[in-house]
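Student: All I have is the shape, not the residue letters:
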């Protein structure tokens, strides 16, 4: 007998309704990293040579440190040579006595290749009387002041012919002269210390002697950004006082394009990056910059500068009288003349040499 099987009916159970999940916020569209722009294989040899010259120069300081470290490591003989060198370095004060210009070194073809990479061009607004003493003010600072180094620490652009009778020492932080071997290269290239003792020594020298000061310093380097030119100048009175004490002629000098050859990580005032930079600057007198550019193999990734032109123009000289007593009014008077000279120089060439600028000159 077949008995149909029936399943008992289960009572219905009401489950509590699940709360609606909140909608997930839309993810922002993050920009993708730019694809590397590789350097083609068919780049002409002269351009490759220029790029290699810049790359070599940028690696030269660490190579000197590596070489000195190797001397300390290899043998008793090399360590003895290194010890003698350290003793020589400790007692030498060439950076405060006008450097040791070696024209053969400044005239090497290497520096022409280096200058042609950007390229760097050097112009003058007027002739300079070699019977005077000179203080050149260089603007803007940029990341490493490539235009100043190329134009005045080498003969790549024939500065000795363009400004005959002048012996201009490019000045840099004294800390650079603590690096073994690198310091001697700087001295041979006519680079001296930017401290007061060094400046006084040069300006007490022969007629035609002068110094090139990058006036904005570390504070201005933090403002470096392509398409802009912000100068830290209104608070700078020390170089005016020195000019009046020595009766030295002031020469405003502007490097159009100096700020364009590197990008810098955004560091607006108040940002963690800027706070870190300012903290280091208070302790070490220089500011670490997070800059980037190109490399040997790519056009858009690396720490080498971009191939962008720099035109350095020396302006109309401002003759300063020699004063034994200098008042604040005197300082402000000649500072005003100097700032007007910088502004006039910028206004004259900005459309020709900075056609793609984002903003005009700002003097802070």
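Tutor: Nice, thanks for sending it over. Remember, it's a predicted structure, so these values are computed and weren't measured experimentally.
Student: from here on, contacts and neighbour counts on C-alpha atoms
Tutor: Noted.
Student: is it true that residue 224 touches residue 264?
Tutor: Yes. Assessed by Cα atoms under 8 Å, residue 224 is found in contact with residue 264 at 7.2 Å.
Student: So residue 186 versus residue 340, what's the distance?
Tutor: 32 Å (Cα to Cα, to the nearest Å).
Student: ok, these two, which is more surrounded?
Tutor: residue 186 (22 against 13; other Cα atoms under 10 Å).
Student: list the contacts for that one?
Tutor: 177, 192 (Cα atoms under 8 Å, 6 or more residues apart in numbering).
Student: C-terminal to the host helix or strand of it, what's the next element?
Tutor: Secondary structure assignment for residue 186, by DSSP states H and E: helix 182-188. Per DSSP H and E, the first helix or strand lying C-terminal to helix 182-188 is strand 191-193.
Student: ok, second structure coming up, stack it against the first:
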């Protein structure tokens, strides 16, 4: 699943292509659909369980209800890493490889050598979030698409509280996007990938021909980058639009709920119009920019002053906008505008 390196000089129309899926178009086969379902379709599985229980209830409703409650009680009681303990990372690696084909994922670099030779872990800040940030899978260590780095995906802690889903994400080597985990991974020499805009971006998905990134208030990762002396790297995925259709709640109450539980209340559907099921297959291309140089004069005690954090964060926002504007035409999105809030 590796594409040969093209080390020709970078221009505004040509990128250094490093790695990607061997399929030019999304490959929708039974195995790939099953893999994506295991990865993203767990909420739909809850619905199917209820339907199955209702069907069985016509025969022996007490038995059906008892089995359903017992099954999910067991899933809830299992430790987060139960899947890894039972199956290791075999299932996780299989899901990753199949899902990469399902989306015909590829990764393009503005400067692959700067990534490979960074000399330290990197913070890959990936946008946009869309309904689900499925393109984060391109950074998984199984694919080995990020030269010189082993990456860990960070996501909302909500997925680690849901029965079944928490086991799947543990097999995918995912981690919670809290400050302590962030710091622990960087100190261990592991690069991280996360979506700084998060669920707040889902609120603005209704706008046609516009991508909204919720970045202006996200200074936390910039501070962590300076504290750990690990450069931030802007990355943008083209092609996410249309993976899901959706209807979400709007307004201040919905936003408050989203911040509390990590999800925006609503419904979304993709392949086969299945509520909360797997997404539609789309070709996903992630363009990775250059690492942002760390400023001179970083304090030795790891406590950068607020003005230094704001300046570094501002440089990141400018770099993210430039990344999108430079490559959107080549990705078939010339009519799309970027708005950063």
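Tutor: Ah, there it is. Owing to the predicted nature of the structure, the values given are computational and were not obtained by experimental measurement.
Student: What distance do you get for residue 316 of structure 1 to residue 166 of structure 1?
Tutor: 16 Å.
Student: same question, residue 302 of structure 1
Tutor: Residue 302 of structure 1 is 37 Å from residue 166 of structure 1, by Cα to Cα.
Student: which one of those two has more residues nearby?
Tutor: A direct count of neighbours by other Cα under 10 Å for residue 302 of structure 1 and residue 166 places residue 166 higher, at 23 against 15.
Student: you'd agree that one is up against residue 209?
Tutor: Yes. Using Cα under 8 Å, residue 166 of structure 1 makes contact with residue 209 at a distance of 5.8 Å.
Student: What segments of structure 2 are strands?
Tutor: Per DSSP state E, structure 2 carries strands over the ranges 16-20, 106-109, 123-127, 151-155, 175-176, 191-194, 210-213, 232-238, 245-248, 266-269, 285-288, 337-340.
Student: Looking at those, spot the one closest to residue 52 of structure 2.
Tutor: strand 266-269 (20.0 Å; Cα to Cα).
Student: which residues are contacting the closest one?
Tutor: 131, 244, 245, 246, 247, 248, 249, 275, 276, 277, 278, 279.
Student: Check stretch 218-226 of structure 2 too.
Tutor: By Cα under 8 Å, 6+ apart, stretch 218-226 of structure 2 touches 123, 183, 196-197, 231-232, 294, 298, 302, 304, 309-310, 312-313.
Student: Any chance of JSON lines for the residues you listed, columns neighbour count?
Tutor: Output for the contacts of stretch 218-226 of structure 2, formatted as JSON lines (neighbours: other Cα atoms under 10 Å):
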{"residue": "123", "neighbour count": "26"}
{"residue": "183", "neighbour count": "16"}
{"residue": "196", "neighbour count": "24"}
{"residue": "197", "neighbour count": "23"}
{"residue": "231", "neighbour count": "23"}
{"residue": "232", "neighbour count": "27"}
{"residue": "294", "neighbour count": "14"}
{"residue": "298", "neighbour count": "15"}
{"residue": "302", "neighbour count": "13"}
{"residue": "304", "neighbour count": "18"}
{"residue": "309", "neighbour count": "22"}
{"residue": "310", "neighbour count": "18"}
{"residue": "312", "neighbour count": "22"}
{"residue": "313", "neighbour count": "24"}
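Student: and which of the residues you listed is nearest residue 57 of structure 2?
Tutor: Using Cα to Cα, the contacts of stretch 218-226 of structure 2 come closest to residue 57 of structure 2 at residue 197, 43.7 Å.
Student: Would you mind finding the match for the closest one in structure 1?
Tutor: Matched by TM-score structural alignment, residue 197 of structure 2 corresponds to residue 216 in structure 1.
Student: correct me, but residue 160 of structure 2 touches residue 78?
Tutor: No. Here residue 160 of structure 2 does not reach residue 78: they are 11.4 Å apart, not a contact under Cα under 8 Å.
Student: In terms of packing, which of those two has more residues around it?
Tutor: For residue 160 of structure 2 versus residue 78, the count of surrounding residues by other Cα under 10 Å is larger for residue 160: 21 against 15.
Student: tell me how far the ends of stretch 192-204 of structure 2 are from each other?
Tutor: End to end - Cα to Cα - stretch 192-204 of structure 2 spans 26 Å.
Student: Next: stretch 185-192 of structure 2.
Tutor: 7 Å.
Student: can you map out the helices along structure 2?
Tutor: Per DSSP state H, structure 2 carries helices over the ranges 30-40, 42-77, 82-87, 90-102, 112-116, 165-171, 179-187, 220-228, 252-261, 306-327.
Student: List the buried residues for the third one?
Tutor: What that stands for is helix 82-87 of structure 2. Neighbour counts over helix 82-87 of structure 2 (16 or more other Cα atoms under 10 Å) mark 82, 83, 84 as buried.
Student: Could you dump those into CSV with distance to residue 20 of structure 2 added?
Tutor: CSV is the format used below for those (distance: Cα to Cα, whole Å):
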residue, distance to residue 20 of structure 2
82, 31
83, 28
84, 26
